[in-house]
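K.L.:
give me the fold of what follows.
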Amino acid sequence: MTPKFLFFRSSRIQYHVVGEGEPLLLVHGYQADSRIWEKMVPLLKEHFMLIIPDLPGHGQSPLIQATNDMDFLADVLYSIILSGGHSGISIAGHSMGGYAAMAFADKYPNLTDRLILLNTHPFEDGMNKMLARNREAEIIQEGKKEILLRNFVQNNFNRSSSNALKEEIQLATQIALSQPENGMLADLAGMMARKPRIELVQKKRLQADFILGMADSRIPIKFFEQLNKELVNIHWLADCGHMSMLEKPAEVAEIILKL
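P.N.:
Here you go, the predicted structure:
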């Protein structure tokens, strides 16, 4: 894929465009960049124009500010969409990318055709999660990023399938290790500061679909018992952890194509 660039607040943001059809923005999460979607691209590019950015502080896009708060990331996505001249777009966001996608839909509802939310949720961080993120930030600041990430990435995958997913785990680990420390710290600060989007995803006018792993250790199933099932579509993937686009790419693509 040939990279494209735009300038946002005097910083160069990199993104890729591949395929033809209705635009679909693929937004990566924490510890990742646009490469995390590589198994999804061949499954979707014949049906969509895929727009795949590196968020600030990830991949080839430099960090712009100390906190990657979700409204700021929504503005970055808006600039990318505007540069392509799109009047409406569907957004698929993974994990933190889902938080950014929900912030975009909240801020730019008239541009949002559909939300596809992979391994993410609309709730704010609880106290235990905030404590865990703060401890994670401390480990990064202590220069122990590699130790942290090798354990963290492994635990993102369904443990019972880890032997069959060695290639995918290696890819995710390589991508995570290549992310700059300042970007990771900005993400952690932004995720802790985010607000809940429960009302947003339950709005009748918004088409919101969650794609979730039954074996996702990061997101308890009980979270989704709080949502109105008549207003939110939830697609469960068996034997899948937190990395659905790497663990079950064909199943994820099938769900997206049916929406």
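
K.L.:
hey, let's count contacts and neighbours off CA atoms from now on
P.N.:
Noted.

K.L.:
how about the helices of this structure, start to end?
P.N.:
Along the chain, the segments classed as helices by DSSP state H run 41-44, 70-83, 96-107, 127-141, 145-156, 166-177, 181-193, 198-201, 244-247, 249-258.

K.L.:
ok, now which ones touch L165?
P.N.:
For L165, the contacting residues are E247, by CA atoms under 8 Å, 6 or more residues apart in numbering.

K.L.:
now it: how far from G241?
P.N.:
The spacing between L165 and G241, counted by CA to CA, to the nearest Å, is 11 Å.

K.L.:
give the residues shared as contacts by these two.
P.N.:
E247.

K.L.:
quick one: which of the helices of the chain is nearest L227?
P.N.:
With respect to L227, and counting by CA to CA, the nearest of those is helix 198-201 at 7.7 Å.

K.L.:
return the most buried member of the helices of the chain.
P.N.:
For those, the largest average neighbour count (mean count of other CA atoms under 10 Å) is found in helix 96-107, namely a mean of 25.

K.L.:
what helices or strands is it leaning on?
P.N.:
When contacts are defined as 3 or more CA pairs under 8 Å, 6 or more residues apart in numbering; DSSP states H and E, helix 96-107 sits against strand 22-27, helix 70-83, strand 89-94, strand 112-118, helix 198-201.

K.L.:
ok, and what's touching it?
P.N.:
Judged by CA under 8 Å, 6+ apart, the contacts made with helix 96-107 from elsewhere in the structure are 27-30, 70-71, 73-75, 77-78, 91-93, 111-112, 115-122, 191, 197, 200-201.

K.L.:
to check against the first, give me the structure of this:
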Amino acid sequence: MIAYTQQGSGPALILIHGFCESKEMWKTFAADLSTNHTVYCPDLPGFGESPLADHHISMEKAAVSLQEWIEEQGISNPIVIGHSLGGYVTLALAELMDHGLKAIGLFHSTAFPDDEEKKHNRNKTIEFIKKHGVDKFVESFVPPLFSEQHRAEQNGQIAELIQFGKKSSKNGMITFTAAMRDRKDRFELWKTFPFPKLMIAGELDTAVKIEASRKHQPYAMHYHELIGTGHMGMFEETDTTLQIIKNFLKDVEK
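P.N.:
The predicted structure follows:
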């Protein structure tokens, strides 16, 4: 079962949250973008209000769950934009549905797989969650996602995201960490996906290095770097990123 919110009318837009996040993170974006689109914000299995039925997950399995949900809702030819983990799932969904998506967007995400250093860090994350649990991990995980210069002004938002993150299931966090570690390289898919593509990158993003993001630029219809911004541009630069998405949607719908 996929829990979700639905708002507005018009062409379908699906916003997919990242790791330790939930559909609530998109509430400002969904309210604004619903003027011209039907905006769907699902909870990935194991996060928010969506249960994880299996003890193993992969990007491919998550994509199958979303495809089944899309079909159940009668959603046709959606635009899909994913944040971080949500971007990995978006790419897997694009591979699965092929021409069934109108456009895709990576919001602080990448088509590249984890390198060895990142895989090592994922393994440390799994051990930390097993030992200390969800709450302690989320409290340490969320603040560094914001660039240091934005953290103080975003204290209230960080606190809210921590509360949302604590709704994540322990098994969901562990299995998705392993799934991110083991995900395959989809850069060739990014290059060859025949429909419009959006990339939003943060100059100071410690989760997705800006050098990696720049390699996606030649294949994107819209590519944007947010100066002085970390991994959470939808909060650090709300007005700017909202306008970027609106401009992309406008071009997609031409």
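
K.L.:
superposed, what's their TM-score?
P.N.:
Comparing the chains after superposition, counting by TM-score structural alignment, normalised by the length of the second structure, produces a TM-score of 0.92; 247 aligned residues with a CA RMSD of 1.4 Å.

K.L.:
nearest to G59 of the first structure, of the helices of the first structure?
P.N.:
G59 of the first structure sits nearest to helix 166-177 of all the helices of the first structure, at 8.4 Å, using CA to CA.

K.L.:
from S213 of the second structure, how far off is the residue mapped onto D239 of the first structure from the second structure?
P.N.:
D239 of the first structure is assigned G228 in the second structure as its aligned equivalent, the criterion being TM-score structural alignment. Using CA to CA, one gets 15 Å for the distance from G228 of the second structure to S213 of the second structure.

K.L.:
now do A92 of the second structure
P.N.:
Using CA to CA, one gets 18 Å for the distance from A92 of the second structure to S213 of the second structure.

K.L.:
and I174 of the second structure, by the same measure?
P.N.:
For I174 of the second structure, the distance to S213 of the second structure (CA to CA) stands at 26 Å.

K.L.:
do the same with L242 of the second structure
P.N.:
Distance of L242 of the second structure to S213 of the second structure, given as CA to CA: 19 Å.

K.L.:
give the residue farthest from the middle of the second structure.
P.N.:
Relative to the average C-alpha location in the second structure, and by CA atoms, centre = their mean, no residue lies farther out than K131, which sits at 26.2 Å.

K.L.:
so which of the helices and strands packed on helix 96-107 of the first structure gets nearest F152 of the first structure?
P.N.:
Taking CA to CA, strand 89-94 is the member of these nearest to F152 of the first structure, at 16.1 Å.

K.L.:
what's the matching range in the second structure for that closest one?
P.N.:
Against the second structure, strand 89-94 of the first structure falls on residues 78-83 (TM-score structural alignment).

K.L.:
that older thread, save the helices and strands packed on helix 96-107 of the first structure as CSV, and put in distance to K129 of the first structure too.
P.N.:
Written out in CSV, the entries for these read as follows (distance: least, CA to CA, whole Å):
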stretch, distance to K129 of the first structure
strand 22-27, 22
helix 70-83, 17
strand 89-94, 18
strand 112-118, 19
helix 198-201, 18
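
K.L.:
the ones you listed: which one's closest to S161 of the first structure?
P.N.:
Each of those has some distance to S161 of the first structure by CA to CA; the shortest is strand 112-118, at 18.9 Å.

K.L.:
whereabouts in the second structure does that closest one align?
P.N.:
Mapped onto the second structure using TM-score structural alignment, strand 112-118 of the first structure covers residues 101-107.

K.L.:
closest one to R12 of the first structure among the helices of the first structure?
P.N.:
With CA to CA, the closest approach to R12 of the first structure among these belongs to helix 70-83: 11.0 Å.

K.L.:
E247 of the first structure: which of the helices and strands packed on helix 96-107 of the first structure is closest?
P.N.:
Closest approach to E247 of the first structure among those is made by strand 112-118 (12.0 Å; CA to CA).

K.L.:
find the centremost residue of the second structure, please.
P.N.:
H83 (2.1 Å).

K.L.:
give the closest residue to that one in space, chain neighbours not counted.
P.N.:
Spatially, and ignoring its direct neighbours in sequence, H83 of the second structure is nearest to F107 (4.6 Å; CA to CA, 6 or more residues apart in numbering).

K.L.:
and for that neighbour, the neighbour number?
P.N.:
For F107 of the second structure, the neighbour count with other CA atoms under 10 Å is 29.

K.L.:
how close does it sit to V64 of the second structure?
P.N.:
To V64 of the second structure, F107 of the second structure is 21 Å away according to CA to CA.

K.L.:
how about stretch 8-23 of the first structure: buried residues?
P.N.:
Buried residues in stretch 8-23 of the first structure, counting neighbours by 16 or more other CA atoms under 10 Å, are found at R12, I13, Q14, Y15, H16, V17, V18, G19, P23.

K.L.:
alignment lookup: the fourth one to the second structure.
P.N.:
The equivalent of Y15 of the first structure in the second structure is Y4 (alignment by TM-score structural alignment).

K.L.:
show me the contacts for the closest residue to its match other than its chain neighbours.
P.N.:
Taking CA to CA, 6+ apart as the measure, Y4 of the second structure lies nearest to P42, with 4.0 Å between them; neighbours along the chain are not counted. With contacts defined as CA under 8 Å, 6+ apart, P42 of the second structure is in contact with I2, A3, Y4, T5, I14, L15, I16, H17, S22, K23.

K.L.:
can you report how many residues neighbour K203 of the first structure?
P.N.:
12.

K.L.:
and for E230 of the first structure?
P.N.:
For E230 of the first structure, the neighbour count with other CA under 10 Å is 8.

K.L.:
correct me, but I2 of the second structure touches P45?
P.N.:
Yes. With the criterion set as CA atoms under 8 Å, I2 of the second structure and P45 qualify as a contacting pair; they are 6.9 Å apart.

K.L.:
shared neighbours of the two, which are they?
P.N.:
Between them, I2 of the second structure and P45 have P51 as joint contacts when contacts are counted by CA under 8 Å, 6+ apart.

K.L.:
A178 of the second structure matches what in the first structure?
P.N.:
When the first structure is aligned by TM-score structural alignment, the residue opposite A178 of the second structure is A189.

K.L.:
wait, that match touches N68, no?
P.N.:
Yes. Proximity of A189 of the first structure to N68 meets the contact threshold set by CA under 8 Å, at 6.9 Å.

K.L.:
return the residues in contact with the counterpart of S168 of the second structure in the first structure.
P.N.:
The equivalent of S168 of the second structure in the first structure is Q179 (alignment by TM-score structural alignment). Counting by CA under 8 Å, 6+ apart, Q179 of the first structure touches Q31, A32, G57, H58, G59.
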